[in-house]
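K.L.:
got a predicted model here, sequence first, then my questions.
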Amino acid sequence: MAAPWSARLAELGIELPAVVKPVGSYTPALRVGDLVYTSGQIPVSGGEVIIQGKVADGAEGEVSPEQANEAARLCALNALAAVHAEVGIDSVVRVIKVVGFVASAPGFSGQPGVINGASDLFGEIFGEAGVHARSAVGVAELPLGVPVEVEIIVQVR
């Protein structure tokens, strides 16, 4: 890519948020060699959890797959903020792996579509360098009652 990733973010009108403060005994991101691993990132904006509940198809009072997809996108932005704080966004060579967890109501099996919110964001920002391996896992509960959590591994210079 000719321009740095920070320029691509500006072109897309995307601003990286502040790094989400850990809710436990861990660090948001850790560099080992040429890889940066993030801790699981949840849908927090401005220091507040923005959505809670389990993901379901059409269930009253639950989180819709579309809402969860948007939450996964926010989780991905929070993961990138953690990477940026650790090494600078322009150090990213490529996204290697995305792991997404979806708090799923009984019978919900659309986890891949939910985690596409994160994957699609990486494609928008990084193009071919955003193509990654991925897992999308349904779970019973997530921290603070959120519907989705995303962690990533990126290769850096």
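P.N.:
Perfect, I can see it now.
K.L.:
use CA for all of it now, contacts and neighbours both
P.N.:
Fine.
K.L.:
now do the helices in the protein.
P.N.:
Remark: helices assigned in the chain by DSSP state H are 5-12, 65-87, 111-126.
K.L.:
who wins for proximity to P143 among those?
P.N.:
With distances scored as C-alpha to C-alpha, the stretch of the helices of the chain nearest to P143 is helix 65-87 (13.1 Å).
K.L.:
for the closest one, packing partners?
P.N.:
Where contact means 3 or more C-alpha pairs under 8 Å, 6 or more residues apart in numbering; DSSP states H and E, helix 65-87 is packed against strand 29-32, strand 35-38, strand 44-45, helix 111-126, strand 148-156.
K.L.:
among the helices of the chain, which is nearest K97?
P.N.:
Ranking these by proximity to K97 (C-alpha to C-alpha) places helix 111-126 first, at 9.8 Å.
K.L.:
which residues belonging to the closest one are considered buried?
P.N.:
By neighbour count on 16 or more other C-alpha atoms under 10 Å, the buried set for helix 111-126 is 111-112, 114-122, 125-126.
K.L.:
how many residues are close by H132?
P.N.:
Using other C-alpha atoms under 10 Å, H132 has 17 other residues around it.
K.L.:
try this one side by side with the last:
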Amino acid sequence: MSGPESRLAALGLKLPDVAAPVAAYVPAVRTGNHVYTSGQLPFADGALVATGKVGGEVSPEVAATCARQCALNALAAVKAELGDLSSVTRVVKVVAFVASVPEFSGQPLVANGASELLGDVFGDAGQHARSAVGVAALPLDAPVEVEIVVETS
């Protein structure tokens, strides 16, 4: 088991199977020494962790948990593309989309669910640039969608 996967196990986590695309795309693409993931929804055991809008039906705390699950799913897509997470040398960028009510402005706190997991798994190499964007709706009424870009050796 690679270093990042050992750290996941120490956190009590394991990579899920790669989520099947819900439309016409692939979960991840490698070009040169970067892997770009498609937006990952918060699927766990085949179902969304939560549905609805953050600040409405979904609390910010539950949404942060969803963002963490999205990041875990993104790592599964990266591993499927690379074969092993140990070849990830840096998490470059994270984009978190947060389906939220108009009054909600805590998107960065929701995105921390993904960012903190990546820091826990990759240490300093998990520190990344990030955007946290509020949106009106996401596929399947998911409250959060996360995509990542990683650099590989």
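P.N.:
Received the coordinates, thanks. Since this is a predicted model, take the numbers as computed values, not measurements.
K.L.:
hmm, back to that, in CSV: the buried residues of helix 111-126 of structure 1, plus distance to L144 of structure 1.
P.N.:
As requested, those are exported to CSV (distance: C-alpha to C-alpha, whole Å):
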residue, distance to L144 of structure 1
Q111, 19
P112, 22
V114, 19
I115, 19
N116, 22
G117, 20
A118, 20
S119, 23
D120, 25
L121, 24
F122, 25
I125, 29
F126, 30
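K.L.:
please name the nearest non-neighbouring residue to the aligned partner of G134 of structure 2 in structure 1.
P.N.:
G134 of structure 2 maps onto G138 in structure 1, with residues paired by TM-score structural alignment. Closest residue to G138 of structure 1 apart from its sequence neighbours, by C-alpha to C-alpha, 6 or more residues apart in numbering: V102 at 4.8 Å.
K.L.:
residues contacting the alignment partner in structure 2 of that neighbour?
P.N.:
The alignment partner of V102 of structure 1 in structure 2, by TM-score structural alignment, is V98. Applying C-alpha atoms under 8 Å, 6 or more residues apart in numbering to V98 of structure 2 gives the contacts V54, Q107, V110, A132, V133, G134, V135, L138, P143, V144, E145.
K.L.:
kindly recompute the last result at 7 Å.
P.N.:
Taking C-alpha atoms under 7 Å, 6 or more residues apart in numbering, we find V98 of structure 2 in contact with Q107, V133, G134, V135, P143, V144, E145.
K.L.:
find the centremost residue of structure 2, please.
P.N.:
Structure 2 has A71 as the residue nearest its centroid, 2.2 Å off, counting by C-alpha atoms, centre = their mean.
K.L.:
in structure 1, what residue corresponds to it?
P.N.:
Using TM-score structural alignment, A71 of structure 2 pairs with A76 in structure 1.
K.L.:
circling back: A68 of structure 1 is nearest to which of the helices and strands packed on helix 65-87 of structure 1?
P.N.:
helix 111-126 (5.7 Å).
K.L.:
average gap between the closest one and structure 2?
P.N.:
After superposition onto structure 2, the mean distance of helix 111-126 of structure 1 to its aligned counterpart is 0.4 Å, using mean C-alpha distance after the TM-score superposition for structure 1.
K.L.:
how much does the top strand by length along structure 1 deviate in direction from strand 148-156?
P.N.:
The single longest strand within structure 1, with elements called by DSSP state E, is strand 92-103. For strand 92-103 of structure 1 against strand 148-156, the angle by axes from the mean of the first three to the mean of the last three C-alpha atoms, to 10 degrees is 160 degrees.
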